[in-house]
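Enquirer: what follows is a predicted structure for the sequence shown.
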Amino acid sequence: MTLEPRVLQPSEWDDWYGALLSAFASEDSSQEREVYRSLTEVERSIGVWDEDRPVATAGLFSFRMAVPGGAVVPTAGVTMVSVAPTHRRRGLLRTMMRRQLDDLRAAGEEPLAVLTASEPAIYGRFGYGLATHSLSARIDTSRVALQLPAPLAAEADGLRLRQSDEAASLLAECEAVYAQVVSRRPGMLQRRPGWEREPLLDPERDREGASPLRCVVALRDGEPVAYARYAVKMCWSRTDAADGEVRLRELEALDPAGYAALWRFLWGIDLTTTIVADNRPVDDPWQHLVSNPRRCGTAVGDSLYLRPVDVGAALAARCYATPVEVVLEVEDTFCPWNTGRWRLSGDEKGAVCEPTGDAADLSLGVRELGSAYLGGTSLTALAGAGLVREERPGSGALRATAAAFADDVQPWLPHGF
């Protein structure tokens, strides 16, 4: 029996979404279901049906993502991908990945595709490379001090903090800050209407005894300059000593003073001895303000995977830290229209990337290009792994191109999709 994907119809959404939950052995709340129903772009969602039963799902979100140089580029967010256990190993996933990328190429509007992977081993064969990492931490605030430089502490003292036990009540202030920070860090997603609700999802089953989501905002002259969303889980030792946790969900700031004021607030919450943060940028500045980094329980994990849909348009959409003039020979077996030689000419103001017949300076796969695209993975490191090749050793092309691709901050995905 031939099973082919087709576009989802609005009336089929509940069954389609149910198939996704079943494949992940998951459940949802009424709030989650309502939010994701509203966010689903039905016309960009596909499924495979076996008679009247959906057995595979996949969708796309229409994002705009920050890239090096500050541009916010149209990007397809691959989402809600599943195959029922009864229909594995029939090529359904490959067929859906093929359909998505062919449709994206035909539309010609989004040069990049991104996803987060439940199983990272799956998506490399479709050209997705690991482009961002995330930092997690479990900070023992009873033994680690937050040490702010005196001028920064004084400036933080001048801010007014406003706190609410209901995170949604400060939504407008938070979104005003978030909208201004997006372009500062590659990998961040501009929030389209409706997406401001996603970070507020707070199903009780995931709280593990913690409070509902709370929020604190730092204000300067009445204007928000930073916000943090967090929950508190109260714990008590056998001796009735308080041993609670602060669970940080989000923290964004327009300047160091706002950033410092909110970390100091979190550090000082009564009856707590731990701050738990599960998704922070790898270069998060608090790491330089602690008295004992060994007691901060940090770990780094994979986050966003990226692949160029159109190599030329993707490379021309970002800027470069230093002037670059290089011919890249790209191999892309899954999207062969990208295979070939591309001349990239660019600097901090912009770039041009076009096909060329000139000899290549560097050779690499599209997966490696995706990993390096946001500036978080060095082309030199990939060359050390044998994944990028300098065609004329000693020419300096690798070093120069790696420097151009780098960015002054690490890329980061603020929330999943």
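Expert: Yep, that arrived.
Enquirer: hey, let's count contacts and neighbours off CA atoms from now on
Expert: OK.
Enquirer: which secondary structure elements does the helix or strand containing C215 contact?
Expert: If you go by DSSP states H and E, C215 is part of strand 214-220. When contacts are defined as 3 or more Cα pairs under 8 Å, 6 or more residues apart in numbering; DSSP states H and E, strand 214-220 sits against strand 160-164, strand 223-233, helix 256-267.
Enquirer: check it against this one:
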Amino acid sequence: MTTDLRGLAKDEWDAWYRQLDVAFGGVPESDDERELWRSLTECARSIGVWDGETCVGSAGAFSFRLSVPGGALVDAAGVTMVGVAATHRRRGILTSMMRKQLDDVRALGEPVAVLTASEPAIYGRFGYGAATQQLKADIDTARVRLSVPPGTDDVALRYAQPADVHEACEALYARAVPGRPGMLARQPGWERLGLLDPKDDRDGASPLQCVVAERAGELVGYARYRVKPEWDFKGPKGVVRLGDIEALDPAAYAALWRFLFDIDLTSSVLAGNRPADDPLFHLVSDVRRCDVTVRDSLHVRLVDVGAALAARTYRTPLDVVIEVDDAFCPWNAGRWRLTGDPKGASCDRTDDAPDLALSVRELGAAYLGGTTLTSLAAAGRVRELRGGALTESSLAFGSDVAPWLPHGF
């Protein structure tokens, strides 16, 4: 059966997106959610595979700016909306879309591609490595207490309509982006994501609510959440479902969490996406009753190894030759001399003897500083070819702040 892989025309979007709906189970999204994704889709960066008039494969990319260690924002392709019809599996459609997409990313000069994987086992063969983690916490607020830092009582809290304070909250979010690798600088249109509130997705919870933290009239934090009322014979046991929370300082952060813990008629807070080093877990009295689980989040693929490694800084001075294996993007394969420190870096081709050898997948996993090269080496994924090179490089690649992706795409 012959298929046609081509760029997406605007008038093909409905058929293209319908195929994606079916690939992800066939449950249609709300009109508001569908309209948002239609407005954000970059048709010039989207691919469809067609069997006659039927779309049987889809893939897209968003034009992002990704925070990396050192605070720089790097151009990155946000790979998204990838799906293949079950009727057309095992015919090379996914591979052909990944091939086309990475060639296009390279042509655009973006050194990095990123994605969140519905099935993480799929993308390693295309060079993507799991670079960040997210924590989920289901906190028993009836039994867990908070120990808050000095100044918490000086923070004023007030309810606000999410749309009324949205611009100020977005400005606060933008201030946080350079300080944590893995965050995305929100491009025009993406600010709408935080206000998306489809009624069908609430599962009995309230509409989106917002509380802001202020000091001397200045916004210093915010939390967006929903409350799901629940009762049994013993009384109320409602759940606070946290959407997102940001704060400029420890006191504001603690004040917001104390508010969430104290909402009337609730006995738990469910936080679905928190960074691996969330300071919340140093404030709680009993982390065991926070029921913390961890999963992979952002997967990173270096499309231009030299440009990507030169775009970030390194925690300690480093001069290392890395031999990279990259079968899917062979222009990356070979030896690279990486020289860097906390102020900057360069990465160029070299014929010098290698100090480390690894695949581009492992390089992507370590890129944001959340996965150590030493742990990858312990799994046999990195080979040390010069004594001491592994420890030196692992330390330099690390980040003082855990990388984290605050929202999907």
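Expert: Yep, it's here. Model, not experiment: these values are computed from the prediction.
Enquirer: just name the most buried of the helices and strands packed on strand 214-220 of the first structure.
Expert: Mean neighbour count (mean count of other Cα atoms under 10 Å) peaks for strand 223-233 among these, with a mean of 23.
Enquirer: that strand aligns to what range in the second structure?
Expert: Under TM-score structural alignment, strand 223-233 of the first structure corresponds to residues 218-228 of the second structure.
Enquirer: what is the burial count for G344 of the second structure?
Expert: Per other Cα atoms under 10 Å, the neighbour tally for G344 of the second structure reads 14.
Enquirer: quick one: stretch 314-332 of the first structure aligns where in the second structure?
Expert: The aligned range for stretch 314-332 of the first structure is 308-326, by TM-score structural alignment.
Enquirer: still on that earlier bit, quick one, which of the helices and strands packed on strand 214-220 of the first structure is nearest to A113 of the first structure?
Expert: strand 223-233 (28.5 Å; Cα to Cα).
Enquirer: with the second structure superposed, average distance for the closest one?
Expert: Taking mean Cα distance after the TM-score superposition for the first structure, the mean distance separating strand 223-233 of the first structure from the aligned residues in the second structure is 0.8 Å.
Enquirer: distance between that strand and the chain's centre?
Expert: Offset of strand 223-233 of the first structure from its chain centre (Cα atoms, centre = their mean, to the nearest Å): 20 Å.
Enquirer: what comes into contact with that strand?
Expert: 167, 173-174, 176-177, 209-219, 244-255, 258-259, 262 (Cα atoms under 8 Å, 6 or more residues apart in numbering).
Enquirer: try stretch 325-345 of the first structure
Expert: 98, 101, 125-127, 309-312, 315-316, 323-324, 346, 351-366, 397, 401.
Enquirer: quick one, helices of the stretch 101-250 of the second structure?
Expert: Ranges of helices in the stretch 101-250 of the second structure, per DSSP state H, counting those that start in this stretch, are 166-176, 250-261.
Enquirer: now for these, which one comes closest to D140 of the second structure?
Expert: helix 250-261 (9.0 Å).
Enquirer: now do the closest one: which elements does it pack against?
Expert: Helices and strands touching helix 250-261 of the second structure, by 3+ Cα pairs under 8 Å, 6+ apart, are strand 209-215, strand 218-228, strand 238-247, strand 266-274, helix 280-283.
Enquirer: change it to 7 Å
Expert: strand 218-228 (3 or more Cα pairs under 7 Å, 6 or more residues apart in numbering; DSSP states H and E).
Enquirer: who are the contact partners of D202 of the first structure?
Expert: Taking Cα atoms under 7 Å, 6 or more residues apart in numbering as the criterion, D202 of the first structure is in contact with 212-213.
Enquirer: aligned to it, what sits in the second structure?
Expert: Under the alignment (TM-score structural alignment), D202 of the first structure pairs with D197 of the second structure.
Enquirer: and for S371 of the first structure?
Expert: Under the alignment (TM-score structural alignment), S371 of the first structure maps onto A365 of the second structure.
Enquirer: contacts for the helix or strand harbouring its match?
Expert: Here A365 of the second structure sits within helix 360-366, counting by DSSP H and E. Applying Cα under 7 Å, 6+ apart, the contact partners of helix 360-366 of the second structure are 124, 127-131, 300-302, 324-326, 371-373, 381, 397.
Enquirer: and with 8 Å instead?
Expert: For helix 360-366 of the second structure, using Cα under 8 Å, 6+ apart, the contacting residues are 124, 127-132, 299-302, 324-326, 371-373, 376, 381-382, 397-398.
Enquirer: how many neighbours does V144 of the first structure have?
Expert: Neighbour count for V144 of the first structure, taken as other Cα under 10 Å: 19.
Enquirer: thought it was touching Q287?
Expert: No - if you go by Cα atoms under 8 Å, V144 of the first structure and Q287 don't touch, sitting 11.2 Å apart.
Enquirer: give me the common contacts of these two.
Expert: Joint contacts of V144 of the first structure and Q287 (Cα under 8 Å, 6+ apart) are P293.
Enquirer: picking that back up, in strands only, show me the contacts of helix 360-366 of the second structure.
Expert: Per DSSP state E, strands hold the following members of the contacts of helix 360-366 of the second structure: 129-130, 299-302, 324-325, 382.
Enquirer: could I get the residues you listed as a markdown table with distance to E191 of the second structure?
Expert: Shown next, in a markdown table, are those (distance: Cα to Cα, whole Å):
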| residue | distance to E191 of the second structure |
| --- | --- |
| G129 | 27 |
| A130 | 26 |
| H299 | 22 |
| V300 | 23 |
| R301 | 25 |
| L302 | 27 |
| V324 | 37 |
| D325 | 38 |
| V382 | 39 |
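Enquirer: great, nothing more from me.
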